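Novice: what's the 3D shape of this:
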Amino acid sequence: MSSSEENVRLTAGDAELTVDPAHGCRISSLRIGGVELLRQGERYGCFPMVPWCGRTGNGRFRNGDATHQLPLNPPPHALHGTGRDVSWHTAHTDGAQAAFYYDLAEPWPYPGRVTQTFELTEDALTLGLAVETYGDSFPAQAGWHPWFLRDIGGRDAVLSFDAAWQEERGADHLPTGRRIDPAPGPWDDCFGMPDGVEVTLTWPQWLELTVKSRSEWVVVYDEQEAAVCVEPQSGPPNGLNTTPRLVTPIDPLEITSTWSWVRL
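Specialist: Predicted structure coming up:
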């Protein structure tokens, strides 16, 4: 298919999801009962973080004997991968399900393919990301960066989660390697949930939305007034260096997340 992909709209019951493959295969809109849940704008919605999540320190990572330099998109680090900056191809769409892909290329130094899937039901959205290699093994990460609106109809979102630890954040915004007891917010921090990510956003007297993933890492970012970000990911920030997960020809990286909601 051409790279000038059109938006894809999925519906199930009164839930409506819009995916914009041409702009990083991000979710540009999620509406429930006609009410928008995601912050609007070309940088927002919900974008995939791939092939790394959060900050990679000084934009450098090692793979065996090779050291690679990534572009410093918020200096001095490389942030949130390249997948959000490229056009994806639509592989399949069918009412309430869709799949998209793009091939890894410069500035990422290894060839491979990334696939993202969406499955919408009346009360849940299931997201999937997979990273495959076309040759050499390489470390990679994958996850999602949703911007949930803080205020919906005059209701301020209440955030609730129970983490086993918080990654101590250094002055350079990278984890120091120390695990500390979870501290009060506001946060731009990574938390560990060894039994799987589970974070709840509640807009009182309207909706409770729960973000789950079998992964054990989540970044919570709520320092902006407009939105609250709950980011399940396959490893911590700077994880290409500290906790590398190798993608090999027989072992792709796969991560899923489910957002489920109930009316209050």
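
Novice: every contact and neighbour count from this point should use C-alpha atoms.
Specialist: Fine.

Novice: who's in contact with stretch 98-114?
Specialist: For stretch 98-114, contacts defined as CA atoms under 8 Å, 6 or more residues apart in numbering pick out 10, 21, 25, 68, 70-71, 82, 87-93, 115-119, 129-136, 138.

Novice: span of it from start to end?
Specialist: Length of stretch 98-114, first residue to last, CA to CA, to the nearest Å: 14 Å.

Novice: go through it and flag the buried ones.
Specialist: By neighbour count with 16 or more other CA atoms under 10 Å, stretch 98-114 contains the buried residues 98-104, 110-114.

Novice: let's compare: structure for the following, please.
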Amino acid sequence: MSNEDITLTAGDAEVSVRPGNGGRIGGLRIGGVELLRQGERYGCFPMVPWCGRIKEGRFMDGATVRQMPLNSPPHAIHGTARDGDWHTARTSADEAVITHDLADPWPHRGRVTHVVALAEDSLTLTMSVEAYDDSFPAQIGWHPWFNRSLGGEDVRLDFKPAWQEERGADHLPTGNRLDPRPGPWDDCFGMPGGVDVTLTWPGQLELRVTSREEWVVVYDEQAEAVCVEPQTGPPNGLNTLPRLVTPLEPLEASTTWSWRRL
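Specialist: A predicted model of the protein is given here:
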């Protein structure tokens, strides 16, 4: 089982999958135009077994307090899988399945499976977390870095969240819900009907990020890129809204990016 880069094609769409670089999507080219910011840290990486920040890197695991490495002091951020080894389970011309075994510093054994399925006008990403021995809280999410510009006007974001999570001085949700405020954002929003965010590069391309999940973080404070991150819970959710993975019940989530030319 190798971890070499994989290239998927469908119509004039091309996706690179990089098992050897944290299981990330390295690029998405449509008609030769690259939509994702390039670089080792960019593309679109999986956030698992948690999304965003965990307060001070600590979470309750049953009656046990667990401590994760503070890779974004004073917090732990974006899970462990993006720093781990992934392996290719199978590939075809337009689909790849890659897997990652949860390991230290994560305290529980389990497996993450990521299915990357490309069509001529869409990309569907499906991730699952399975527990081998004992149950544990987990989250699944995706962190794409979409290029702010594709050579023309800057991208426009359009979405209608039901609320915005109030962000405290520690960058974590306080638990209060606000009416959505104008950007720039590094904020979590609630979309109870499912995530639905449209990115429009005027005169070029429209891309919709959808998911049945109810949470999305939008980050657009960087000059080069904007991030639209569907996830199964809010930042610090291992503490505030844990979703339990058991040997009988895996956690699964998916997101679809669909596009059309303008």
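
Novice: which among the contacts of stretch 98-114 of structure 1 count as buried?
Specialist: Buried subset of the contacts of stretch 98-114 of structure 1 (neighbour count, 16+ other CA under 10 Å): 10, 21, 25, 70-71, 82, 87-90, 93, 115-119, 129-133, 138.

Novice: show me those residues that map onto strands.
Specialist: Those of those mapping onto strands are 10, 89-90, 93, 115-119, 129-133, 138, per DSSP state E.

Novice: between the residues you listed, which sits nearest residue 247 of structure 1?
Specialist: Nearest to residue 247 of structure 1 among these: residue 138, at 5.4 Å, using CA to CA.

Novice: can you pull the contacts of that closest one?
Specialist: 63, 110, 246-248.

Novice: ok, now with 6 Å
Specialist: 246-247 (CA atoms under 6 Å, 6 or more residues apart in numbering).

Novice: distance to residue 59 of structure 1 and secondary structure added to the buried residues of stretch 98-114 of structure 1, as CSV?
Specialist: Listed next are the buried residues of stretch 98-114 of structure 1 as CSV, based on distance: CA to CA, whole Å; DSSP: H, G, I helix; E, B strand; the rest coil:
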residue, distance to residue 59 of structure 1, secondary structure
98, 32, strand
99, 30, strand
100, 27, strand
101, 24, strand
102, 22, strand
103, 21, strand
104, 17, coil
110, 15, coil
111, 18, coil
112, 20, strand
113, 21, strand
114, 20, strand
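
Novice: which one of these is nearest residue 44 of structure 1?
Specialist: Closest to residue 44 of structure 1, out of all of the buried residues of stretch 98-114 of structure 1 and judged by CA to CA, is residue 100, at 18.9 Å.

Novice: quick one: the residue in structure 1 sticking out farthest from the centre from residue 138 of structure 1, how far?
Specialist: Largest separation from the mean C-alpha position in structure 1: residue 65, at 29.1 Å (CA atoms, centre = their mean). Here residue 65 of structure 1 is placed at a distance of 12 Å from residue 138 of structure 1 (CA to CA).

Novice: for residue 183 of structure 1, same thing?
Specialist: 34 Å.

Novice: ok, now residue 224 of structure 1?
Specialist: Taken as CA to CA, the span from residue 224 of structure 1 to residue 138 of structure 1 is 34 Å.

Novice: please name the nearest non-neighbouring residue to the aligned residue in structure 2 for residue 131 of structure 1.
Specialist: Aligned by TM-score structural alignment, residue 131 of structure 1 pairs with residue 129 of structure 2. Here the nearest residue to residue 129 of structure 2 in space, its sequence neighbours aside, is residue 112; by CA to CA, 6 or more residues apart in numbering that works out to 4.6 Å.

Novice: what residue of structure 1 takes the place of that neighbour?
Specialist: Residue 112 of structure 2 maps onto residue 114 in structure 1, with residues paired by TM-score structural alignment.

Novice: residue 13 of structure 2 now?
Specialist: Residue 13 of structure 2 maps onto residue 15 in structure 1, by TM-score structural alignment.

Novice: let me know how buried that match is, in neighbour terms.
Specialist: 20 (other CA atoms under 10 Å).
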